[in-house]
Each structure stands twice: as C-alpha cells, then as structure tokens.
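# show me the folded form of this:
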Amino acid sequence: MTQRYIDSPWYGKIWAFLKQFPQGLAEGAKRSPATSGPAAAAIISAGIGCFLMMVAHHFSDADHSKTVETFLWNLGSWIPGSKNPSKMWGNIGSYTGKETMLLIGWLVSWPILHYLWKDRQIKAKTILFWFFALMIAATAMSWHPLFPYLPLT
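Predicted coordinates for the structure are as follows:
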C-alpha cells in the first residue's frame, strides 16, 4: 500500500477500489464457457416473460366479467401506485398485475430452463430464433389494429 492510499479519506479508498474493480472483468476468463445452456436460459426466459405478459393482457380483455382483471390488479398491488386513492395521481390499475405476470414468467422459467440446459450446448441460431419469435409474438399481441380481426372470445 502506498502512503497516499493510507492517508486518503474513507470515500477516497472506496473510489480507489472501484477504479480498480473493472480491470479484473476486462481481463476475462482464462477459457471460454463450455456450454451455452445457462446463457440460453437467461435470454429465452426474458422472451417467455414478455409473451406471458401479453397473454395475461388479452385474457383480461376477453373476460367480460372482469374477474381476470381483478385478479391481475390484486396480484400487482405490491407495485406502488397500483391502487392509489388520490384522484390527482390516479391508478396504474391492472397493468401492475400484467407486469407481475412478466416477472413471474421470467423468474420461474429462468431456473427451470437453466436446470434443463446447464450442461447442454445450444446453437446461437436456436437461441436467437426463440428469443425473437417470442418477442415478435409479444409485440404483435400488443399491436391493437391486428386483434379486432382476431378476436379471442
């Protein structure tokens, strides 16, 4: 340790440590990963979460009794602003439940896919195909001019 490091204040020591931290990451690993399964699980699970959010959205729209929308609103009530009593700020509403479904789909599918694929080598083409297929499907489901012609009920 240099004298300058010892004499610096606590925040200076933290800053000196943080400046050195990325150097270890920049060096990289000594060898590349042997399998791509864990990375595939992380990427594809994000697409599954987005797709599940849009499925929940369309189920809540198709339900005329509003039981699904009420369920989703209660599911997402942990998000601040979901049920805001102030008329000035308004409510986020059942969208919080749809976002919660995204989180559930992502966080449940990731460990499952990771467990199934942890020792497998999955081609990059396969990973990208499923990720983009799920994202395109979720995007198409959010594009409302398409769905009056494809009713869900």
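# from here on, just use CA atoms for contacts and neighbour counts.
OK.
# residues contacting Leu72?
60, 94-98 (CA atoms under 8 Å, 6 or more residues apart in numbering).
# and what of Ala140?
Leu146.
# give the contact list for the most centrally placed residue in the chain.
Residue closest to the average C-alpha location in the chain (CA atoms, centre = their mean): Ala46, at 5.1 Å. Taking CA under 8 Å, 6+ apart, we find Ala46 in contact with 106, 131.
# could you also give me the structure for this next sequence, so I can compare it with the first?
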Amino acid sequence: MMASTQRVPSGVAAAAVLAAGIGTFVLGLNTTLAEASERFAQALNWYPPAGPLSGKTTLAVLIWLIAWAVLHRLWKDRELPFPRIFGIALILIGLGLLLMFPPFFELFAE
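Below is the predicted model:
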C-alpha cells in the first residue's frame, strides 16, 4: 500500500525562521541600547542579581514568540518565497550578532 504524503506550505517554516531572526535582532538591539543609555539599562533591570540581562533576554524572547505566533497565523496556509525570507532572517541574525559583539556595542557606551 502506498502512503500518501501531504506537502506542508512553506509559510510555516518561513514564519519560524523569520521569527528567529527578529528575536536575535531584538536581543542585539537591546544589548546596544542598554550600553548606550543608562536609563534604558535600568528599565531592563527586572531582576537585580542578573541586572539588565534579565530584561534584555526576556523582552527578546517575548518578541520572538509574538512574532512567531503572528507570522505563523498569517502564513500557515501560504506558499512563500522561502529563500528570500531565509536571506532576510540571516541578515537579521547577522545584525543581531554584530549588535551583541562587545567591541561594537562598547562604541556606544555612555
């Protein structure tokens, strides 16, 4: 007996990949902004023993989850240009990593 296979639209994977890129970029942006602004760093100090790291990571995870949920809902039944979305996600991940790189974010230190 031959098993039938059903193709899953690329929107499901595209949503997950782009959300990962968004989350990485937000974490990097939070890192650089916290270095550039003492006020922003204090606003992210949600758990004093961890300092601003607690807010940076929590905020990035929340935005990643929200982005994934929204994009999944919008794209779950759609066929999308996955290579283009993957490229955008790679750019966001690269920018996020650059923004988390100490020699870079220390350029903005107060």
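# can you pull the TM-score for these?
TM-score of the superposed chains, computed with TM-score structural alignment, normalised by the length of structure 2, equals 0.82; 107 aligned residues with a CA RMSD of 2.2 Å.
# ok, back up a step: ok, of the contacts of Leu72 of structure 1, which come out buried?
60, 94-98 (16 or more other CA atoms under 10 Å).
# need the counterpart of Gly37 of structure 1 in structure 2.
Under the alignment (TM-score structural alignment), Gly37 of structure 1 pairs with Gly11 of structure 2.
# what helix or strand is its match on?
Using DSSP states H and E, Gly11 of structure 2 sits in helix 10-36.
# show me what the next helix or strand after that helix is packed up against.
The helix or strand immediately downstream of helix 10-36 of structure 2 is helix 38-43, counting by DSSP H and E. If you count contacts as 3 or more CA pairs under 8 Å, 6 or more residues apart in numbering; DSSP states H and E, helix 38-43 of structure 2 packs onto helix 10-36.
# check the gap between the match of Gly37 of structure 1 and Ala89 of structure 2 for me.
14 Å (CA to CA, to the nearest Å).
# now do the strands in structure 1.
Here structure 1 has no strands by DSSP state E.
# measure Met141 of structure 1 to Pro38 of structure 1 for me?
28 Å.
# same deal with Leu152 of structure 1?
Leu152 of structure 1 is 35 Å from Pro38 of structure 1, by CA to CA.
# what about Leu62 of structure 2, how many neighbours?
12 (other CA atoms under 10 Å).
# how about it, what's its match in structure 1?
In structure 1, Leu62 of structure 2 lands on Ile104 (TM-score structural alignment).
# could I get the contacting residues of its match?
Residues in contact with Ile104 of structure 1, defined by CA under 8 Å, 6+ apart, are Gly49.
# distance of the counterpart of Ile93 of structure 2 in structure 1 relative to Gly37 of structure 1?
Per TM-score structural alignment, the equivalent position to Ile93 of structure 2 in structure 1 is Met135. From Met135 of structure 1 across to Gly37 of structure 1, the span is 19 Å (CA to CA).
# ditto for Phe17 of structure 1
Applying CA to CA to Phe17 of structure 1 and Gly37 of structure 1 gives a distance of 33 Å.
# and for His58 of structure 1?
Counting by CA to CA - His58 of structure 1 and Gly37 of structure 1 are separated by 31 Å.
# okay, the two: which has more neighbours?
Each of His58 of structure 1 and Gly37 has its neighbours counted (other CA under 10 Å); Gly37 has more, 22 against 19.
# many thanks, I have nothing further to ask.
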